[in-house]
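Participant: The amino acid sequence is not available; the structure is as follows:
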């Protein structure tokens, strides 16, 4: 009932333990707390919270318009819903190094198991669009060092994302990743890798876990989990997939309402009321109510 009883510290510890085991961890992107609970029910290892999804949820493009307060607040709502570790997209850290320091502490307090900070110029762009720019290595290192110095829980996963591959090539991405690890990054998110061999080269060059972003309609081919595991990837995310699927279904439902005037033909595509009630553990709330409000009021005059 209500929220997870597993503490954030325990979620972080488990995440570190599973990363050390060498298994591939699957983190589908949640677009709200309810979808996070569905991810957990379906047996995945973690929940990813995408900056693009948080922006889209507000009707905004993913160009750095969201604030730390908005991201931390929504991420907390999602992270507390399941026993799974949740990793959040912290964009460029929401400002200069001191802002980055505050960012990691706010996200620790929000119950996240980890976050990633990228090396794009602010305002940033979606990592799979053309025209993005990255900061110089010194600036990127300062962001990671600030986060590492400010972190209070050593198990909180500090991941560095680099977007330099699309601008300067794979060798530059490997060099940048090594510098970010030296600065304190626990894991690397190499954005917009084009070939499976590039993930493999990155994994072979580093002594920390790497993340693969399997976003649709982007620069990367949509590799399978078995392919990514064989290439040495430790975490795979599908950041916007559930939102895209849900919005596609919503659009088709609205079209059907326009044409048919009802949704009878789409009942088979909907989540049944019984399944929703089971997912939100409706019965536990009923049991709680009956246990607390188990009295009757005397009638007037008695």
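Facilitator: Done, it's in. None of these values were measured; they are calculated from a predicted model.

Participant: going forward, measure contacts between C-alpha atoms and count neighbours the same way
Facilitator: OK.

Participant: who touches the nearest residue to residue 61 once chain neighbours are set aside in this structure?
Facilitator: Nearest non-adjacent residue to residue 61, counting by C-alpha to C-alpha, 6 or more residues apart in numbering: residue 55, 5.9 Å away. Each residue near residue 55 by C-alpha atoms under 8 Å, 6 or more residues apart in numbering is listed here: 61, 62, 65, 66.

Participant: Pull out the buried members of the residues you listed.
Facilitator: If you count burial by 16 or more other C-alpha atoms under 10 Å, the buried members of those come out as 61, 62, 66.

Participant: and those residues as CSV, adding distance to residue 146 and secondary structure?
Facilitator: What follows is those, written out as CSV (distance: C-alpha to C-alpha, whole Å; DSSP: H, G, I helix; E, B strand; the rest coil):
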residue, distance to residue 146, secondary structure
61, 27, coil
62, 24, coil
66, 21, coil
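
Participant: Okay, helices next: where are they in the chain?
Facilitator: Under the criterion DSSP state H, the chain contains helices at 8-21, 33-41, 51-57, 68-79, 97-109, 137-150, 165-168, 170-182, 196-205, 225-230, 241-260, 273-279, 282-292.

Participant: hold the first one in mind and look at this next one:
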């Protein structure tokens, strides 16, 4: 069904092109998806890239916080389902790579085989924590350099995008985070991601110090520690890729709660139905017409 499913290389080349053409006036926007359905909704809303959120994946798969509870297998399986559901490139959270540099080699192979267009790896210890939670710890910078070098060597498709994320700002300060990002760029990272700056001045410093080394990622974590700047301002600062990681998850949570409150109050969901997709509309959304066309084409 998804045209790019049979040719993941086309999705990766497309992501490279989108990043190349992203500008100060129009950074590339990647809303978060936590499952195949939310990914389809992101695509159908007209976005050119889907971001698989680790926070949302953890919440949707096991109903728990993002504190390193999921395995590489669980994350890669979710990525594979998301890739199969959409025709646009998917960038996936790969946490710490699930171990040392040797583990990272296997992690990259798994995500690449799943068809994703790119991943980000972070320099937290294992088990990690969401980048906007307190209590983070980071590994030595030299160890992370080795992991980035291993990731770059492990990819079979040179268009597979490697994003290096550092969480060091919350632990050792902004200067250390910037120095680490420089080292990660030298090690082969395609994009740089300094997680959770807490002020616009800090975001400006990151951009001024790192711009030109590699495209920069802005994590617009809904309700997180980074100030919620406008897309125009983010572009002015020099960020090329903007993630909105958990808005879809929060919206789904709010909608489900509202529906359940109606059922509990009234005994049925009737009063809420006017605000929901119709049954027929939903089956169209998830591709029933495509199934019908395939049945006509291949049925006896």
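Facilitator: Nice, I can see it. On a predicted model such as this, the values are computed, not experimentally measured, just so you know.

Participant: coming back round to it: conserved subset of the contacts of residue 55 of structure 1 in structure 2?
Facilitator: With both residues aligned by TM-score structural alignment, their matches' C-alpha atoms under 8 Å, the contacts of those that structure 2 also has are 61, 62, 65, 66.

Participant: coming back round to it: want to throw the helices of structure 1 into a markdown table with distance to residue 219 of structure 1?
Facilitator: Converted to a markdown table, the helices of structure 1 look like this (distance: least, C-alpha to C-alpha, whole Å):
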| stretch | distance to residue 219 of structure 1 |
| --- | --- |
| helix 8-21 | 26 |
| helix 33-41 | 25 |
| helix 51-57 | 16 |
| helix 68-79 | 26 |
| helix 97-109 | 28 |
| helix 137-150 | 23 |
| helix 165-168 | 9 |
| helix 170-182 | 14 |
| helix 196-205 | 12 |
| helix 225-230 | 16 |
| helix 241-260 | 15 |
| helix 273-279 | 35 |
| helix 282-292 | 42 |
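
Participant: Among the ones you listed, which comes closest to residue 157 of structure 1?
Facilitator: Ranking the helices of structure 1 by proximity to residue 157 of structure 1 (C-alpha to C-alpha) places helix 8-21 first, at 7.4 Å.

Participant: just to revisit the earlier point, mind checking the helices of structure 1 for the one nearest to residue 87 of structure 1?
Facilitator: helix 68-79 (8.4 Å).

Participant: The closest one vs structure 2, mean deviation?
Facilitator: After superposition onto structure 2, helix 68-79 of structure 1 sits on average 0.8 Å from its aligned residues (mean C-alpha distance after the TM-score superposition for structure 1).

Participant: now do stretch 242-259 of structure 1
Facilitator: Looks like 1.0 Å for stretch 242-259 of structure 1 (mean C-alpha distance after the TM-score superposition for structure 1).

Participant: in that stretch, what's buried?
Facilitator: Across stretch 242-259 of structure 1, burial judged by 16+ other C-alpha under 10 Å covers 242, 243, 253, 256.

Participant: before we move on, what about stretch 87-106 of structure 1?
Facilitator: For stretch 87-106 of structure 1, by 16+ other C-alpha under 10 Å, it's 87-94, 97, 99-104, 106.

Participant: Tell me which two of the residues you listed sit farthest apart.
Facilitator: That would be 87 and 97, which, of the buried residues of stretch 87-106 of structure 1, are the farthest apart (C-alpha to C-alpha) at 20.4 Å.

Participant: wait, what's in contact with the residue nearest to the spatial centre of structure 2?
Facilitator: Centroid check for structure 2 by C-alpha atoms, centre = their mean gives residue 51 as the closest residue, at 3.2 Å. Residues near residue 51 of structure 2 by C-alpha under 8 Å, 6+ apart: 30, 31, 32, 33, 90, 91, 92, 93, 243, 245.

Participant: That one maps to what in structure 1?
Facilitator: Per TM-score structural alignment, the equivalent position to residue 51 of structure 2 in structure 1 is residue 48.

Participant: what's the answer for residue 218 of structure 2, then?
Facilitator: Checking TM-score structural alignment: residue 218 of structure 2 goes with residue 212.

Participant: hang on, isn't its match packed against residue 236?
Facilitator: Yes - using C-alpha atoms under 8 Å, residue 212 of structure 1 is in contact with residue 236, at 4.8 Å.

Participant: Name the residues contacting each of the two.
Facilitator: With C-alpha under 8 Å, 6+ apart as the test, residue 212 of structure 1 and residue 236 both reach residue 228.

Participant: how near is the equivalent of residue 191 of structure 1 over in structure 2 to residue 240 of structure 2?
Facilitator: Structural correspondence for residue 191 of structure 1 with respect to structure 2 (TM-score structural alignment): residue 195. Residue 195 of structure 2 sits 15 Å away from residue 240 of structure 2, going by C-alpha to C-alpha, to the nearest Å.

Participant: wait, what's in contact with residue 64 of structure 1?
Facilitator: For residue 64 of structure 1, the contact set (C-alpha under 8 Å, 6+ apart) comprises 91, 122, 123, 124, 125.

Participant: Compute the distance between the second one and residue 102 of structure 1, please.
Facilitator: As defined by C-alpha to C-alpha, residue 122 of structure 1 lies at a distance of 17 Å from residue 102 of structure 1.

Participant: ok, how many other residues are close to residue 163 of structure 2?
Facilitator: The local packing of residue 163 of structure 2 (other C-alpha atoms under 10 Å) involves 28 other residues.

Participant: wait, it sits on residue 188?
Facilitator: No - contact status for residue 163 of structure 2 versus residue 188: not in contact, 9.3 Å apart, counting by C-alpha under 8 Å.

Participant: tell me which residues in stretch 107-119 of structure 1 are buried?
Facilitator: 107, 108, 110, 111, 112, 113, 114, 115, 116, 117, 118, 119.

Participant: same question, stretch 158-175 of structure 2
Facilitator: 159-170, 174.

Participant: do stretch 204-217 of structure 1 as well
Facilitator: Across stretch 204-217 of structure 1, burial judged by 16+ other C-alpha under 10 Å covers 206, 208, 209, 210, 211, 212, 213, 214, 215.

Participant: Looking at those, spot the one nearest residue 4 of structure 1.
Facilitator: Using C-alpha to C-alpha, these come closest to residue 4 of structure 1 at residue 211, 25.6 Å.
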